[in-house]
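Engineer: A predicted structure for the sequence below; I have some questions about it.
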Amino acid sequence: MILRRLYSDAHLSIYFDSSNDWLYVEWMGELTLPVVQTACARIAQCFLAHPYPRVLNDNTFVTGISWSVAPWLIRAFLPHLRLAGVQQLAWVCSPSLPGLSMVQAVVTWLPHLDIAVFDELEAGAAWLQRGRRAAGFRFDYPYAPRTATAQTQLDLVVQDLACQAGLVLGPVAATAG
C-alpha cells in the first residue's frame, strides 16, 4: 500500500491508497457514538471531491464500541455510501472484540453495496484487489463524474453529518484522482 493521509485524529486515520486506488479507513480505540459521528463526517467529507468506489475499513485497533453505534450507522451514515460512490467495502473486524455479529447485522441492512467482512486486513485487501481486476464490468472506472444533483445531495448529507457531530468542517487534504 502507498498511503497518503487525508485526515487523522485519535480515533481515525483516513488515507488514499494510490497503489490500490481505494480509501483506507483505520479506526482506533474506544468508539462511542459521538466519536463515530465525528469520524463519519470526516470520512464523508473525503467523498465530496473524489469518488472512491472501493473502501478498506479497518477496525483492527478498535478496543471497544458503544451499543448505540450500530443503529446510528444503519440509519444515518451507511445508506449514503452508494451516493458517495462506494460500490465495494471490505470491513475488517477487531480481533479483540466480539463485534463480528454486530458487523454482520449492519451489513445485512445494506443490500445495495458489495460488502464483505474479514478478520484479517490482508484478506480484506486481497478481496478488494480481486474486485479491482474485475473493474471493467463492476465499477464505474475510470470514475464517472457525479451529476450536479448527486453532488448537491452529497453536500447536504455531509453537512447533516457534520451538524450531528457538532462540527464545522474545514478542508481535507487533496486527493489524487
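Structural biologist: Okay, I see it. In this text the structure is predicted, and so the values were computed from the model without any measurement.
Engineer: can we go C-alpha only for contacts and neighbour counts from here?
Structural biologist: OK.
Engineer: For this protein, which segments count as helices?
Structural biologist: For the chain, the helices defined by DSSP state H cover 33-49, 69-72, 81-84, 100-108, 121-133, 135-138, 148-165.
Engineer: Take this one as well and set it beside the first:
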Amino acid sequence: MQLELILEQPGISISYDHDLQWQYVNWQGVHDSASSRQGCLLMLEAMRLRPAAKILNDNSNITYTSVYLTEWSLNWLREMHTAGLRYLAWVYAPVFPERQATEAIVQYLSNPTVASFDDVANAYNWLLRQHVSPGV
C-alpha cells in the first residue's frame, strides 16, 4: 500500500492510495460540529487537489463525537459529488450517539452513494466492489 499524504491538521489526515486509487481519511480524537465541518472542508480541498471517485472515511479512531447530519452536511456531500466523489465508505466512530438518525438519512443518499460500517475491513471490501465508470 502506497499512501501519499495530501492534507493534515489536528484530528484528521487525508491520504491518497495509489494502488487502490482512492482517498483514505483518518479521523482521530474528539470531534464536535465545528471540528467536523473543518475536517469536511479539508476533505473537499483534498478532492480538488487529488480527485478520487472513492473515499474510505475512517472514524474508528475517534474517541467521541457529537456530530449529526445537517443540511450543511448534505450540501457538502453534493459539493464532494461535483468534485468527483461517487462512493463514500463511512466507518463509524465507536461512540456515536447520533448513529440511528444518521443511518436513517444515509440510506437515501445516492450522489454520492454513502455506505456505513462498523469496521474498516468491511468498508474496504465494499469500496473495492464499487465500479466507477471511466470518465466519471
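Structural biologist: Received the coordinates, thanks. This structure is a prediction, so every number in the text was calculated from the model and none was measured.
Engineer: What value does the TM-score take for this pair?
Structural biologist: With the length set by TM-score structural alignment, normalised by the length of the second structure, the two chains reach a TM-score of 0.86; 135 aligned residues with a CA RMSD of 2.0 Å.
Engineer: picking up where we left off before, out of the helices of the first structure, which is the most enclosed?
Structural biologist: When the helices of the first structure are scored by mean count of other CA atoms under 10 Å, the highest mean neighbour count falls to helix 33-49 (a mean of 21).
Engineer: who does it touch, helix- and strand-wise?
Structural biologist: Judged by 3 or more CA pairs under 8 Å, 6 or more residues apart in numbering; DSSP states H and E, the packing partners of helix 33-49 of the first structure are helix 69-72, helix 81-84, helix 148-165.
Engineer: Just give the nearest non-adjacent residue to residue 8 of the first structure, would you?
Structural biologist: Once flanking residues are discounted, residue 8 of the first structure sits nearest to residue 14: 6.3 Å by CA to CA, 6 or more residues apart in numbering.
Engineer: The one you found - how many residues pack around it?
Structural biologist: Here the number of neighbours of residue 14 of the first structure (other CA atoms under 10 Å) works out to 22.
Engineer: How about the contacts made by residue 116 of the second structure?
Structural biologist: Applying CA atoms under 8 Å, 6 or more residues apart in numbering, we find residue 116 of the second structure in contact with 89, 90, 91, 92, 103, 106, 123.
Engineer: who's in contact with the nearest residue to it once chain neighbours are set aside?
Structural biologist: Counting by CA to CA, 6+ apart, residue 116 of the second structure lies nearest to residue 90, which is 4.7 Å off, once chain neighbours are set aside. Residue 90 of the second structure is in contact with 56, 57, 58, 59, 114, 115, 116, 117, 123, counting by CA under 8 Å, 6+ apart.
Engineer: The fourth one and residue 96 touch, don't they?
Structural biologist: No: taking contacts as CA atoms under 8 Å, residue 59 of the second structure lies outside contact range of residue 96: 9.8 Å.
Engineer: Who has more neighbours out of the two?
Structural biologist: Each of residue 59 of the second structure and residue 96 has its neighbours counted (other CA under 10 Å); residue 59 has more, 26 against 17.
Engineer: What is the burial count for the closest residue to that one other than its chain neighbours?
Structural biologist: Excluding the flanking residues, the one nearest residue 59 of the second structure by CA to CA, 6+ apart is residue 93, at 4.7 Å. Counted by other CA under 10 Å, the residues lying close to residue 93 of the second structure total 23.
Engineer: ok, now which ones touch residue 99 of the first structure?
Structural biologist: Taking CA under 8 Å, 6+ apart, we find residue 99 of the first structure in contact with residue 93.
Engineer: ok, so what distance separates residue 98 of the first structure from residue 69 of the first structure?
Structural biologist: Applying CA to CA, to the nearest Å, one obtains 15 Å for the distance of residue 98 of the first structure from residue 69 of the first structure.
Engineer: List the contacts of the residue nearest the centre of the second structure.
Structural biologist: What sits nearest the mean C-alpha location of the second structure, by CA atoms, centre = their mean, is residue 57, with 3.2 Å. When contacts are counted by CA under 8 Å, 6+ apart, residue 57 of the second structure touches 24, 25, 26, 27, 88, 89, 90, 91.
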